[in-house]
Each structure stands twice: as structure tokens, then as C-alpha cells.
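Engineer: turn this into a model:
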Amino acid sequence: MKSKRLSKAKRLSLDIITTLPQPIIETILCLLPIKEAARTSILSRDWRYKWTTIPKLVFSTPDGYPIMETSKLIRAIHQVMSLRQDPIHEFTLSLHGNCFGKTGLPSCEVDQILCRLSKNHPVNKLILDFGASSDDCSYNLPFSVFSSLHHLTELYLSWCGLDHQPAFNGFGSLVVLSLDFVWISRKTLLCLLSSCPSLKSFRLIMPEDHVVGHENSTMIELFQCLPLIEHLTIWCDTIWWFVPDLVPQELPTSLIHLKYFCLEQMSFHHGYALTFLAVLIKNSPNLEKIELEIDIEHYLFNDTNYDSDVFEEYHSDVWLEHLSNVWLEHLIELKIRDFSNLEPELEFVKLILAKSPKLKKVSIKSVVKKDQEPGMLKTLLRTPRVSAVEIDVV
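Structural biologist: Predicted coordinates:
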């Protein structure tokens, strides 16, 4: 009897879910891994094809995944896409480990998936992550991604190559673009950005050895391609692409839409980084949040001091004088990670406190020694400011 009651309760629960509106059922199925969503087809005749209508598909492998298992996943993706009854609006393909190259998958396997996707579905959000451990394992993005995916609003690319210049009409609807460890030339990057007139969020995280070619470019060229940019994240290693010398440049048009700026792996002894940051702050009158992640590997702050000659050359001439007349009228928050309390970092915080009348919070994640924290906090609290700002040091 108890077994029958449980069985009846399960059927009742299933019936309740089945009678939900289709959009709600699709939302529930989207929260499941695609393998589990497909298994719902055995529940009943009504559920046999429900999983084929979900608008979001996510396929991923963990690091170190065997290449044979990855091949099985690729075959499964082809099978899933052949059973699709409704459009795909979001698609994620994340293959980690040495998936490509001499011992991995042929690139054409993924090319076929992306070609089918671009031709048959109005994809809005595309995430491609081919995490690789060496250049030999990179994946070159096919031209079909650029030529057919006109509905894209969000594009996230990681560990793949763009070795061709995308001659296409552009992503007219693209709002978010993220490039992490992508092999690309400056010319191709600027061409891509200029083909995205609606872009509001841009992330560029790339080491120096991922730069293809030796073309020159400037900050002016970069920001001419980003007229509507609101959120910008960039890695310090990338900055030298756009700052050919240490002389700060005035942008012909202010970045009036920019509200959030994040500079990762920042070094206050990097002349190009200081120049880029100075120009950006001076030309962004509506900035609301600045976030810096400091590259502590540049500093041997345990027992030695920084190079004072480098500090004088880059910091005094390029930084302080250039920002003497800046007034950050809309800045609300400053966040700094891996703050080591060296003089250039401290002077930057002092400048922000003195130039931001609406500043509400300064969050600092410190890496100084425990016995140095009280002195650092005391200095920050005594620094003149133009707002009733909360300073949080952890």
C-alpha cells in the first residue's frame, strides 16, 4: 500500500509539472545539464520531445578530459542538434585540455557544429571556450561564425584564434564581447570592433604572446571603435598595443557612456599602463566604478623596495600632472585587489579621494604584512577627501 501511495504521489507530482506553461518547463530544463534534460524523455509520452525545445544548450568537458570521451561528446552534439525542433538562442561549447593539434580532434569536427548552428538557428548568446595549454592546441574560428550569426547580442571567445580579417557586415546587435586568450592581430581586432556599432561591454584579456602581427595602433583608434562603451575590462599586458609612447593622448571624443572600468594585472611602474589609465580617467566624465587588480609579481615588497628611478620617470611626469585638473563627479566606488601600499598605489588612492565628491566606498584587498596594516589604514583614514566615503581594508 505504501509503495502504491508513493507511486501515486510521484505521478501526481509529474502531472503538476507537465501542466505548467511551456516557457516554465523550458526554464526548468535549461537548468539541467543537457544529458539530464534528455533523460526526461523516458518519463512519459508527453515528455519524449520536450527537451528538444529548450532554447539553451551547454556542452562542456573538464580539464584533463580524455580525447576519446571528447570525441563521444562531439558525436552527441551532432545527434542533439539533429533532433532540434525549436530555435537555439544560447549555445555554449567548452572543451578543455589538449583537444586540438596532432593528438586531438581535427578542427573540422567543431567547424561542422558551428556551421550548422550559424545556418539554422538565430543564436543570441554564443560562448566558445577551448582552454589550451599550448599554441599547438589552439582552435581557429571559422569564417561562418562571422558570416551567418547576425542575431548575436553576446559573444564570449576563449583560447581560439582569429587569423583572418573578418570581412563581413558586422554584428549589428552585439552588445557584449569578451576575448580571453585569443590569438588576434590589432588590425583584425579593430576591424571586429568597428563592425559592432552597438557594443556596450568589452573585455580584452590577452598576454603579449597572443598578439599576431606587428601593426601599430593607438588609443584613439581603439576608442573610436567603442563609441557606446559602458563597461570595459582590459589586461595590462594588452595596453602596449594602444600606447606607442609615454606621452598621454587626448581623445577627440569623450567616453561619455563609460561607467565601469577594470584594469587587471595593473603595474604602477608600467609607463604604458599609467598613460592608458590617465587618459581613460581624464576622458570618462561619467565613470561610476573603477576596479584595479594589481600584479604583485612586479613588486618584491617583502624585503626590498621598488625601483625609485622608474617611479620618478613614469609616475611624476605621466600620472600626477596629467590628472591635476580631473574631477570625477560621478564616481561611486573604487575597488583595488592585491594592494601592497607602495607609494604610487597610495598616491592613486589619495588622488581618487580628493577628486570624487560622490564617492561612497573604497574597497581594498591588501597583501601587506600584518604589522604594516595599522599604519596603512591610519594613512588612508587621514587622507583628505571630498565625500563621506567608507574605506574598507581586508
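Engineer: going forward, measure contacts between C-alpha atoms and count neighbours the same way
Structural biologist: Will do.
Engineer: measure the spatially most distant residue from the centre of the chain to Leu346 for me?
Structural biologist: Distance from the centre of the chain peaks at Met1, with 56.3 Å (Cα atoms, centre = their mean). Distance of Met1 to Leu346, given as Cα to Cα, to the nearest Å: 74 Å.
Engineer: same thing with Glu69?
Structural biologist: The value you get for Glu69 to Leu346, if Cα to Cα is used, is 51 Å.
Engineer: who has more neighbours out of those two?
Structural biologist: Leu346 (15 against 11; other Cα atoms under 10 Å).
Engineer: in three-state terms, how would that one be classified?
Structural biologist: Under DSSP: H, G, I helix; E, B strand; the rest coil, Leu346 falls in the helix class.
Engineer: show me the contacts for it.
Structural biologist: Listed by Cα atoms under 8 Å, 6 or more residues apart in numbering, the contact set of Leu346 is empty.
Engineer: the spatially closest residue to Cys225 that is not a sequence neighbour and Pro166: what is the separation?
Structural biologist: What sits nearest to Cys225 in space, not counting adjacent residues and going by Cα to Cα, 6 or more residues apart in numbering, is Ser194, at 4.7 Å. Distance, Ser194 to Pro166, using Cα to Cα: 11 Å.
Engineer: can you get me a residue count around Asp309?
Structural biologist: Counted with other Cα under 10 Å, the neighbours of Asp309 add up to 10.
Engineer: and this one, so I can compare the two:
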Amino acid sequence: MKAKSLSQVQQFDFLTALPQAAIETILCLLPIEEAARTSILSREWRYKWTTIPKLNFCLGNVKRPIEMEEPRWWNHVSGLEYARRKKNLRCKLFCAIHQVLLLRQGPIHEFRLAMDADDTCFEIDQIILYLSRNHTLKKLTFFFHDFRTSAYGLPLSFFSLDHLTDLDLEHCAFNHKPIFNGFISLATLSLTNVKFSKETLLHLLSNCPSLKILRLMLFHTDFLSDEKPSTMELFKCLPVIEHLKTWSYIIPSLIQASVPEEPPTLLIHLKYVCIKAMCFVDGYGLPFLAVLTKCCPNLEKIKLKINSDWDGEIDDVVVEECAVKLKEYSDVRLEHLNELEIKYFTNLEPELEFVKFILARSPALKKVMLLTDMHDENEESEVLETLLSAPRAPLAEIVVKHY
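Structural biologist: A predicted model of the protein is given here:
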């Protein structure tokens, strides 16, 4: 028994003797409530958790009352009762956050908050004000997801977070007059269902001169007016962008706002493009891709996920217009493109024509991956045979298979 106790003490002393940076790394891997419980280990450990530089708070980790443990409980209560229970949970979470911030003894490098939030959550304003005074914050994530209510509006103090390098916002809103100076150090930006005006969005992007990675997942209804940015207006705000991820729900707005005489804006640093829920037959998706290939001569990889839920009719006129659009861009050259991946490929004519378009204009292409749910093996073979007979780089491998 004595030997066992001695072994435990030695192990504990070993952990205590670790460098502070190593201890912080270990504590950062724990949920914040578990990290806080290490304070009971000993006098030396009482405040070690207060120096961890990464804080992650999630409403889902708050202990729920019994009445909220029932699956899909919200379907059995009134709207008023739903709001009351949610408010009680939020109060518990905010209380925990304030206690943690009150005991802070070190810089905060990363802060993440995931919860149901709306425009009544003034407590978040106070958190942002606190963080704006901590000039060491590098990464901020607000994941708000209560779509029953209006989006949480970011306060003016949010724009004082000028040391940020990574920013991820979901279901927020801001429409302040574009007078802020932007985020000079911001390299990665993710905007999902964020509501703002065209003017505010373009001003924000224009004032992020170091932005290299952009994830823009917006619906046309996320714009607070009928005025939407055009494709070129958006591209002009992204001079050093390297990775771009978006989805098809914003593409119609960008195309409809464009005018034929707009001069192209080259995104010479863009190497990777990913488009989710891509639609080749809505009259907007393929024209956007054509413009993209024209403006991004140094692309290295294109990844598309076709909208598998598309149930609209395929208009022959739209299909013909798509073919004409590709011919207009016959001078496109993608000298550095080495990979094209399309998931949920269905072998519609515009999809097939786009693949042939890429094959013919990408001399360095190494791989084309078409992931499909086609149940007819003969159809798969026909697609492969068609593409193998099309003009392409001699080393280009074409793979058609089930996902």
C-alpha cells in the first residue's frame, strides 16, 4: 500500500514539475469545467487552470434540469415555456463565463462560444467588451444557432478586436456604418448566415488586407436590403485570397448583381476553391464557375459538391445557354490546376461539359475524381469513355466511382 501511494505521489510530482506551457497545453485539451476541477489537486494546482490561453464555452455542456432531458422536449411546451427554459440555461452559462473571466491570470489567445443566442443576449456584449480590452486575442468563434429568433447583433466594441487572425461567425448580424478600420491581421474568416448590408460586407472584406482563407456561406436573404454585391465587387476585396469556400445559395445574387461591362479582377493567389450544394442547371452556377476560372489562373484544386436535393426541372434553354457560356471562355488556361473533384456527379449535360472544359484547359492536370451514385455500371463506363476520348493532359487520371 505504501509503495502504491509513493508511486502516485511521484506521478503527481512529475506532472507538477512540467513546464507551465506544457501544463497549459494539457489543460487546453480538457473541457473548461474539467480543467477548473484540477484546482482541488493541491495548492500548486489551485490556479493553474486560470492561465490556459484557450477558452471554449458551449451551452450543450451546461447541466440541464430533468424536464429538459426528455428527447425533443421543445415540441411539447409553449413558446413562452421554451423561452423561459432556454433563458435559465443561458444564465447558468453566462454565470460560468463571468466566473472564469474574473479569475483570469493570463492572456486569452482563443475564445469560442456556442449557444442559442438572439438580439436580447446583452451578456454577450459584456463578454466582447472584456475581450476587446485583451489585446492578445487571436482566434474568436461565435457559433449561434437559434433560428427561431432574430440574429444576435454584434456591438461596436467587436470592431476593437484588431489583433484577430481567425474569425468564425454564425447567425450574427451587424450593420453599423462602415467606419471601422477592419482587422489588419485577420488571415482566416468564416461567415455563415451572417446578416449585413452589401456596403458593410464589402467594407469588412476590403479592410482585411491579410485575408487568405474565406468561408462565405450566405443566403440571399442574409443581405439586409435588395442590393447585393456583384462577383467582381466581391473579388476586388480579396487581393491575396488563397482558399475560397462558398455554396450555391449566394451565387445567384452575385451573378444577378453583375453587369457585362465589369472588367475582370484577377485573384492571382487563389489556389483552392470549394463550392457546396453546386447547381449546374439553375442558370447561375456554371456562369459563376466560368468567371471564376477566368479570374483565377493559378488555381491548383477545384472541389465541387453538387446539390443532391435539387428537384427543379431542367430547362433545355438553360442547358443551351450554359454551353454557350463555356464557349465564351474558350481562352481560359489553368496552367497550375492539378486536381478536380466533384461529389454527387449525376452526368447531366452541363456537368459533363464542364469537366471536358477543365480537361481541355489544364495542361498540368493530374487527377479528375467524379464521385457518383449512378447505379447503372454501363452509364459509368460511358462517362469514363467520353472523358477519356476528350482532349486532356497526357498524365491526367480520370476516376469515376461510387461515393
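Engineer: fetch the TM-score of the aligned pair.
Structural biologist: Comparison of the two superposed chains (TM-score structural alignment, normalised by the length of the first structure) gives a TM-score of 0.90, and 378 aligned residues with a Cα RMSD of 2.2 Å.
Engineer: now do the contacts for the equivalent of the residue nearest to Cys225 of the first structure over in the second structure.
Structural biologist: Alignment note (TM-score structural alignment): Ser194 of the first structure maps to Ser206 of the second structure. By Cα under 8 Å, 6+ apart, Ser206 of the second structure lies in contact with 182, 236-238.
Engineer: hmm, try it at 10 Å
Structural biologist: By Cα atoms under 10 Å, 6 or more residues apart in numbering, the contact set of Ser206 of the second structure is 181-183, 200, 234-239.
Engineer: can you say which of these are buried?
Structural biologist: Among the contacts of Ser206 of the second structure, the ones that count as buried by 16 or more other Cα atoms under 10 Å are 182-183, 200, 234-239.
Engineer: can I get those residues in TSV including distance to Asp376 of the second structure and secondary structure?
Structural biologist: Shown next, in TSV, are these (distance: Cα to Cα, whole Å; DSSP: H, G, I helix; E, B strand; the rest coil):
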residue	distance to Asp376 of the second structure	secondary structure
Gly182	53	coil
Phe183	52	coil
Thr200	49	helix
Leu234	41	helix
Phe235	41	helix
Lys236	45	helix
Cys237	45	coil
Leu238	43	coil
Pro239	45	coil
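Engineer: closest one of those to Gln99 of the second structure?
Structural biologist: For those, the residue nearest Gln99 of the second structure by Cα to Cα is Phe183; the value is 28.9 Å.
Engineer: counterpart of that closest one over in the first structure?
Structural biologist: Matched by TM-score structural alignment, Phe183 of the second structure corresponds to Phe171 in the first structure.
Engineer: wait, its match touches Val123, no?
Structural biologist: No - counting by Cα atoms under 10 Å, Phe171 of the first structure stays clear of Val123, with 11.9 Å between them.
Engineer: who are the contact partners of Ile127 of the second structure?
Structural biologist: Here Ile127 of the second structure is in contact with 94, 97-98, 101, 157-158 (Cα under 10 Å, 6+ apart).
Engineer: now which of these would you call buried?
Structural biologist: 94, 97, 157.
Engineer: which position in the second structure pairs with Ile24 of the first structure?
Structural biologist: Correspondence of Ile24 of the first structure to the second structure, assessed by TM-score structural alignment: Ala22.
Engineer: surely that match is in contact with Phe14?
Structural biologist: No - applying Cα under 10 Å as the test, Ala22 of the second structure and Phe14 come out as separate, 11.9 Å apart.
Engineer: which neighbours do those two share?
Structural biologist: With Cα under 10 Å, 6+ apart, Ala22 of the second structure and Phe14 have no common neighbours.
Engineer: sorry, back to before: nearest to Leu211 of the second structure, of the buried ones among the contacts of Ser206 of the second structure?
Structural biologist: Closest to Leu211 of the second structure, out of all of those and judged by Cα to Cα, is Leu238, at 7.2 Å.
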